[in-house]
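K.L.:
Got a sequence here, can you build the structure:
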Amino acid sequence: MINFNADKTLNAAATFWFLVAVLGQWIFVIYIAAFYGSAAVGGNFEKWNKVLPNGYVDGDPIYNLALATHLSLAFTMHFFGPLQLIPQLRSYAPTFHRWNGRIYIATAFIISLAGLYLTWTKVPFGGDRINITINAIAIMVCAAMAYRYARAYNFKAHRRWAIRLFLVVAGVWFFRIGLMFWLAVNKGPVGFDMQSFQGPFLTFLGLAQTFLPLAVLELYFRAQDSSISIAKWFVSIIIFLFTIMMGIGIFAASMAMWIPRI
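P.N.:
This next block holds a predicted model:
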């Protein structure tokens, strides 16, 4: 009975995290479509510069195309990505799952390459090229591994790499909600300068956007494979706490950045 309750709690914690994450990502998707999409449809690309320090650049069509590709694919990744992780959809619509997965993996490579081009041709706000590059490489590695294990019909390994891909693809999203969580709990910037957008906290957050979600996921996988109830309870608590922090960040980001621009 104890083992059953521990397993049930661990599954509940993971489900709770997934639902909150999907809600937050779909709010982000609506924002991308409403702000960037509407500006593009209306031909008002300069509007992007109200949000992006290195947004639309007059006279640089290659850069602008890369940016438009990156934004449009971000919409695709954050909207369709969560659908890959719904087990009922995998069971009842396997054809959709396979084709959506192929598109998702191909998109992951394209969005990473576009992101690298944008990062290394224009200095990003705060100059954090290294952490952005690390995230892009992590996306491509996870995408390649997910594809490899799917082709090998090793679906347990494929599923785990697909979840890792889902997390690292959301690196920019994690950065935003992590920043807004930090600003909300501290009632202002602590550990960095808002004008230059540099400081030790942002350096930490730049690494955390990729590695912190992966670390929590690895704890979840180990607890899932373990027969020790206390390990399952411990990881469940970590996931619940991580979800609450994520929820605060999502709410703060939605109210301060996304919803006002929709």
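K.L.:
use CA for all of it now, contacts and neighbours both
P.N.:
OK.
K.L.:
contacting residues around the residue positioned nearest the centre of the chain?
P.N.:
Centroid-nearest residue in the chain: Ala170, 0.9 Å away (criterion: C-alpha atoms, centre = their mean). Ala170 makes contact with His78, according to C-alpha atoms under 8 Å, 6 or more residues apart in numbering.
K.L.:
Show me where the stretch 51-200 of the chain has its helices.
P.N.:
Assigned by DSSP state H, counting those that start in this stretch, the stretch 51-200 of the chain shows helices spanning 61-80, 87-92, 94-121, 129-151, 155-169, 171-186, 200-225.
K.L.:
One more, please, to line up against the first structure:
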Amino acid sequence: MTTTTTISPSKEATTSTATRILTIAATVWLVVATVGQWIFGLYILLSYGKATLMGDFERWNQVLSHSYVEGDWKGNTVVGIHILLAAVLVIGGPLQLMPFIRQTFPRFHRWLGRTYVTTAIVVSSAGLLMVWTRGSIGDLTQQISISLQAIYIISFALLAIRSARARRFDQHRVWALRLFMVVNGVWFFRVGLMGWLLINGGPVGFDPETFTGPFLTALAVFTYAIPASLLVLELYFYAQKKPDNVFRLITAALIFLCTVIMAIGIFGATMGMWLPRI
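P.N.:
Here you go, the predicted model:
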């Protein structure tokens, strides 16, 4: 005996609508994130690049404390490479996620992907070295949290490489997206901080002099140690697989909300941090 299962046209239409809304939410998020990351990349190149070309290395310390130490050419070289490669990540990362690039320029996509994962490993390793040898602003919780992020980055990069070499491209896509989220932890932190300052009209919940306080501790934990961006991504993956239209719509609404918050932070960071220092 055989059983035939039919799906009503109305249910099919509902499923199609929910899937389309979820896709639109993810696309809008990527567009806003791309704009914000490219502005940040431009800031890195123009601000730090200009200071380097002019020999004004002390200017590095305006944002990254202890990034330049006079006489320590080895450490300064590590910091300089870290900053330069960070620009590669924020500019190249969004390009890797664009279907048009993957489909039209597959060779470019592969070479950029190799560059991206290698750069991610180098930058995270250098960042880990900087945190524990040169110190950084913030408390111990922030330092531990950002160190955990470095471990995530290295692990996800290696898993993305392994799945690509095994030609398991579905798994590669998943690990590449996870890598993208954790690689941009510092960017999410800055955007979150500037959005908070913009909404509150100034520092609330932390001391701007010591860069410590409950807000910054929570922001570091949920940006680096337990990345909220990664949690939302996992919900998106689950919503794509789960045949539940309500869950897809809820996930899409959450992504739209994250996009609005991110856009506020990007605006605040652009106007309050990046453009004034270019």
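K.L.:
In stretch 101-121 of structure 2, which residues are buried?
P.N.:
Neighbour-count burial for stretch 101-121 of structure 2, counted by 16 or more other C-alpha atoms under 10 Å, picks out His109, Leu112, Gly113, Tyr116, Val117, Thr118, Thr119, Ala120, Ile121.
K.L.:
wait, stretch 72-82 of structure 1
P.N.:
Of the residues in stretch 72-82 of structure 1, those buried (16+ other C-alpha under 10 Å) are Ser72, Leu73, Ala74, Phe75, Thr76, Met77, His78, Phe79, Gly81, Pro82.
K.L.:
hang on, the earlier thing: if I line the two up, what does the residue nearest to the centre of structure 1 land on in structure 2?
P.N.:
In structure 2, Ala170 of structure 1 lines up with Asn184, judged by TM-score structural alignment.
K.L.:
ok, the equivalent of Val235 of structure 1 over in structure 2 - how many residues close by?
P.N.:
Aligned by TM-score structural alignment, Val235 of structure 1 pairs with Thr251 of structure 2. Neighbour count of Thr251 of structure 2, defined by other C-alpha atoms under 10 Å: 24.
K.L.:
aligned partner of Thr115 of structure 2 in structure 1?
P.N.:
In structure 1, Thr115 of structure 2 lands on Ile103 (TM-score structural alignment).
K.L.:
ok, that match to Ala136 of structure 1 distance?
P.N.:
17 Å (C-alpha to C-alpha, to the nearest Å).
K.L.:
Export the buried residues of stretch 101-121 of structure 2 as TSV, with columns for distance to Ala166 of structure 2.
P.N.:
Below are these laid out as TSV (distance: C-alpha to C-alpha, whole Å):
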residue	distance to Ala166 of structure 2
His109	17
Leu112	18
Gly113	15
Tyr116	18
Val117	16
Thr118	18
Thr119	21
Ala120	21
Ile121	20
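K.L.:
Apart from its chain neighbours, what residue comes closest to Ile30 of structure 1?
P.N.:
Ile262 (7.4 Å; C-alpha to C-alpha, 6 or more residues apart in numbering).
K.L.:
Contacts only, for the one you found.
P.N.:
Ile30, Tyr31, Ala34, Phe35.
K.L.:
Please apply the same query to Ile105 of structure 1.
P.N.:
By C-alpha under 8 Å, 6+ apart, the neighbours of Ile105 of structure 1 are Ala143, Ala144, Tyr147.
K.L.:
ok, the residues you listed vs Val22 of structure 1, which is closest?
P.N.:
Ala143 (19.6 Å; C-alpha to C-alpha).
K.L.:
Return the residue of structure 2 aligned against Phe155 of structure 1.
P.N.:
In structure 2, Phe155 of structure 1 lands on Phe169 (TM-score structural alignment).
K.L.:
hang on, its match packs against Arg162?
P.N.:
No - in this structure, Phe169 of structure 2 is not within contact of Arg162 by C-alpha atoms under 8 Å, at 10.3 Å.
K.L.:
Skipping adjacent residues, who's closest to the aligned partner of Ile248 of structure 1 in structure 2 in space?
P.N.:
Residue correspondence to structure 2 (TM-score structural alignment): Ile248 of structure 1 is matched to Ile264. Spatially, and ignoring its direct neighbours in sequence, Ile264 of structure 2 is nearest to Gly195 (5.4 Å; C-alpha to C-alpha, 6+ apart).
K.L.:
For that neighbour, list the residues it contacts.
P.N.:
Ile261, Met262, Ile264, Gly265, Ile266, Phe267, Gly268, Ala269.
K.L.:
By neighbours, which of those wins?
P.N.:
Among the contacts of Gly195 of structure 2, the one with the most neighbours (other C-alpha under 10 Å) is Ile266, at 29 neighbours.
K.L.:
so it touches Val191, yeah?
P.N.:
Yes - Ile266 of structure 2 lies in contact with Val191 (C-alpha under 8 Å); the separation is 5.5 Å.
K.L.:
if I look at Trp258 of structure 1, how far off is Trp173 of structure 1?
P.N.:
With C-alpha to C-alpha as the criterion, Trp258 of structure 1 and Trp173 of structure 1 are 12 Å apart.
K.L.:
what's the answer for Val141 of structure 1, then?
P.N.:
To Trp173 of structure 1, Val141 of structure 1 is 19 Å away according to C-alpha to C-alpha.
K.L.:
Neighbour count for those two, which is higher?
P.N.:
Set side by side, Val141 of structure 1 and Trp173 show more neighbours around Trp173, with 21 against 17, by other C-alpha under 10 Å.
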